[in-house]
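J.: Could you work out the structure for the sequence below:
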Amino acid sequence: MAVVATMYVNSRHAAPLCRSWLLAGRRLFSASAPASGLRVLFFGSDDFADRVLRALEEDRTGTHPYIDHLEVVCPKSNYKMKGTKKIMLYQSPVEKLAIKKGLIAHHPFGSSLSNWMIPLFDGGRTHGSFDIGIVASFGHFLPGRIIRGFPRGMINVHPSLLPKYRGPSPIQTTMLNGDKTTGLTIQEVHPTVIDGGKILAQAPYPIAENSPYGQLVSEMGDLGGELTMKVLRDLSRVRELSVEQDGSQATHTRFFRREDAHIVWEEMTAEDIFRVHRTFYEKEPVHTCMRIKNKVKWVQFLELSVAPQSIAPLNADFASFPPGSVFWAKKVPYVEIACLGGSRIHATRFRVSGKAERDTFQFISGYVKGWKDMRMITRPIQTKHLTPPFAYPEGYTRPTSFTDAYGEGASRSDYCAKLAARRTDKDPGYGLGDDGLEKKHYHKFSKDNSKKESDDD
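T.: Prediction:
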């Protein structure tokens, strides 16, 4: 898209980052900003939206502000009563920032905005209306009636290079697919197609190797805030040069659930498991099952890494064991687990259902020590029967040695690509939650959830 404003990051770690703004060889953004006085209503909910909102607030309180007034629309906080005490269950990052900065926060009711009205400017104390609406990971579909309610329309800050990765979880899908580059798009809010509006500006951004989800969200949010302010300061010019999206090239993302962090030993390599860990660990750590005597317990891996090829396996004959097999050694600070294709993961922190976190030595002492040839399993089984033999994928060739496991013939899995590409039954993008990660699907293991799985140790 040669006519779209593009930001190229020359050095990821430069401080500040060196960037250039190009438009088919011509400068797009004006060197000087027009007169201030913009009144903005910001729609957002999650950590990505929080970083964008920070950039808008910094401009409003700066020495030469372009934004004169700023208010937010975000999900309402959830509370529960414990006796006479009110306990906070959930409060969106955007609302927390609004309270901290003294911004007026409005809350839509229900899961739809069909009957919601744009609030009065400054709570009705000042005559006038908002000039523009800015959306970032809001979580609700915005009907045309609301879009038309702003004289300067509405723009959306989306963390992908549209039309790629439309929908609620572009950052998670990017990480699961193993993409090396992602980006930001500023687009017009479309009244009928989620993330389908005209593109105003785009900014490609490289992904640091092994960067966790939280770090990428913060970086993308900061980039989104910076790009949003540049677009606002020259909005008329940017809109003149906007381009339509090519719908035929669109790809869609979906909601991710708790079960997406479940390890499928029959399909996943160590790299697959590590990608899922990087993507979901802050909400729901990767988890699997293990059998202890006549009980099946769920176990989460809170810290893990892919075993480097330079480190020899704890068991020289590990290639003859099926994926999920657990190995440990005295004074070694990790548990090694075999994966598909002869790969291995090293786990260092664990949580067994109903129990507190454990390090490697505590986990070995309580659950592994004394058990020979222990194997993790994908799903719970009837404990009255023997653990069934491992079912290898059709056409899979087992490595015969450590050398063979890391040779060119080693099998690879495309589990993460399949996970990211799965579709929901309903139209992608409707009823969006916090960047696709709905809080109710990401709860900690607790004694209430595992009374039948109490520990023996």
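
J.: from here on, contacts and neighbour counts on C-alpha atoms
T.: Noted.

J.: Contact partners for the closest residue in space to Asp195 that isn't next to it in sequence?
T.: Distances taken as Cα to Cα, 6 or more residues apart in numbering place Arg166 nearest to Asp195, at 5.7 Å, with adjacent residues excluded. Arg166 makes contact with Ser160, Ile194, Asp195, Gly196, Ala250, Thr251, His252, Thr253, Gly429 under the criterion Cα atoms under 8 Å, 6 or more residues apart in numbering.

J.: who wins for most neighbours among the residues you listed?
T.: Of all the contacts of Arg166, the highest neighbour tally under other Cα atoms under 10 Å goes to Asp195, namely 28 neighbours.

J.: if I look at it, how far off is Gln245?
T.: Asp195 is 10 Å from Gln245, where distance means Cα to Cα, to the nearest Å.

J.: With Gln187 instead?
T.: Separation of Gln187 from Gln245 (Cα to Cα): 10 Å.

J.: One more sequence to fold, the one below, so I can look at both together:
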Amino acid sequence: MGTPEFAVPALEALHDAAHEIVCVYTQPPRPAGRGKKLQPSPVHKTAERLGIEVRHPVSLKSLEEQEKFAALGADVAVVAAYGLILPQPILDAPEHGCINIHASILPRWRGAAPIHRAILAGDAVTGVTIMQMEAGLDTGPMLAMVRTPIEDKTTGELTEELAELGAQLMVGTLRDLAIHVPVAQDDEDATYAPKIDKAEARIDWSKPAEEIERLARGLAPFPGAWFEMDGVNGPERVKLLRAEVTEGSGDAGTVLDEDFAIACGTGSIRPVRLQRAGKPAMDRADFLRGKPVNKGVVLPNRKA
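T.: Predicted coordinates for the structure are as follows:
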């Protein structure tokens, strides 16, 4: 039971490990691309390629859908970024219940955006937790865990890494499921990872340089931290996909040199990778070659 690219390695790993996958559940096809044609999810495409039955109900709340799920007679349901709430009858149907691949070290970062939030918070380490699902939001007992350093990884890079780690950890967990003793989470240590709000993506130059650097990595590649600068036809939105903290100070949002150092509330950052609206991402040197930014330019700041 999964939907985005994050869930694909788990599906492939379970298939490669010779598990009998009786069915794949994913979210319904969504309009995408210029023509807004309905596009199946990455998991849907992978399941079809592997010759596995695919179901994509809008909801699992109806008695009919719950009975269809129970009729599969599954030993266990593996869940990875499915995106639908699982009612109690779904959680109870498989013999060994529903087991989730969650991209954090629980109970830290329960919720929808654990990878983004770990980077934004400046965590040094994150990981994957295999968890027995229950009705609460990522509150179930833990079966296995693996850790990895965050370092200077973007959300995109970390998502790929954790997807692979989670896939292999799930295969290992299912191989010896009987020996994995469930460990209860300590609710007092819980933190929550809400979805990224659009307002968070606009850069506030009055923030510290370190925070803006994390914002760039934490929102790359999507939705992308962004700022405005003067363009040919007025203000132009530019995404900051990666930056480095550098020396220099000045009024927040002021360009400090010809190599695009930008003053922040404390310290300064230098863009490493940027993307203009409708254009491909590019390194700073290529960006400045096409559009030099003069020392002393003041970039508009986010309004409070």
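
J.: Which of the contacts of Arg166 of the first structure are still contacts in the second structure?
T.: Mapping these onto the second structure (both residues aligned by TM-score structural alignment, their matches' Cα atoms under 8 Å) leaves Ser160, Ile194, Asp195, Gly196, Ala250, Thr251, His252, Thr253 still in contact.

J.: Tell me the one of these nearest Met229 of the first structure?
T.: Set against Met229 of the first structure, the nearest of those by Cα to Cα is Ser160 (17.8 Å).

J.: Map the closest one across to the second structure for me.
T.: Using TM-score structural alignment, the equivalent of Ser160 of the first structure in the second structure is Ser104.

J.: for Gly149 of the first structure, same thing?
T.: Checking TM-score structural alignment: Gly149 of the first structure goes with Ala93.

J.: Reformat the kept ones among the contacts of Arg166 of the first structure into TSV and put distance to Pro212 of the first structure and secondary structure next to each item.
T.: Listed next are these as TSV, based on distance: Cα to Cα, whole Å; DSSP: H, G, I helix; E, B strand; the rest coil:
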residue	distance to Pro212 of the first structure	secondary structure
Ser160	17	coil
Ile194	27	coil
Asp195	25	coil
Gly196	28	coil
Ala250	26	coil
Thr251	23	coil
His252	22	strand
Thr253	19	coil
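
J.: Hmm, Thr126 and the match of Ser160 of the first structure touching each other?
T.: Yes: using Cα atoms under 8 Å, Ser104 of the second structure is in contact with Thr126, at 5.6 Å.

J.: what is in contact with these two at once?
T.: Common neighbours of Ser104 of the second structure and Thr126, using Cα under 8 Å, 6+ apart, are Ile115.

J.: In terms of helix, strand or coil, where does the residue lying closest to Gly149 of the first structure once chain neighbours are set aside fall?
T.: Leaving aside its chain neighbours, Gly149 of the first structure sits nearest to Ile118 (7.3 Å; criterion: Cα to Cα, 6+ apart). Assigned by DSSP: H, G, I helix; E, B strand; the rest coil, the conformation of Ile118 of the first structure is coil.

J.: Tell me the spacing between Ile118 of the first structure and Lys96 of the first structure.
T.: Distance, Ile118 of the first structure to Lys96 of the first structure, by Cα to Cα: 21 Å.
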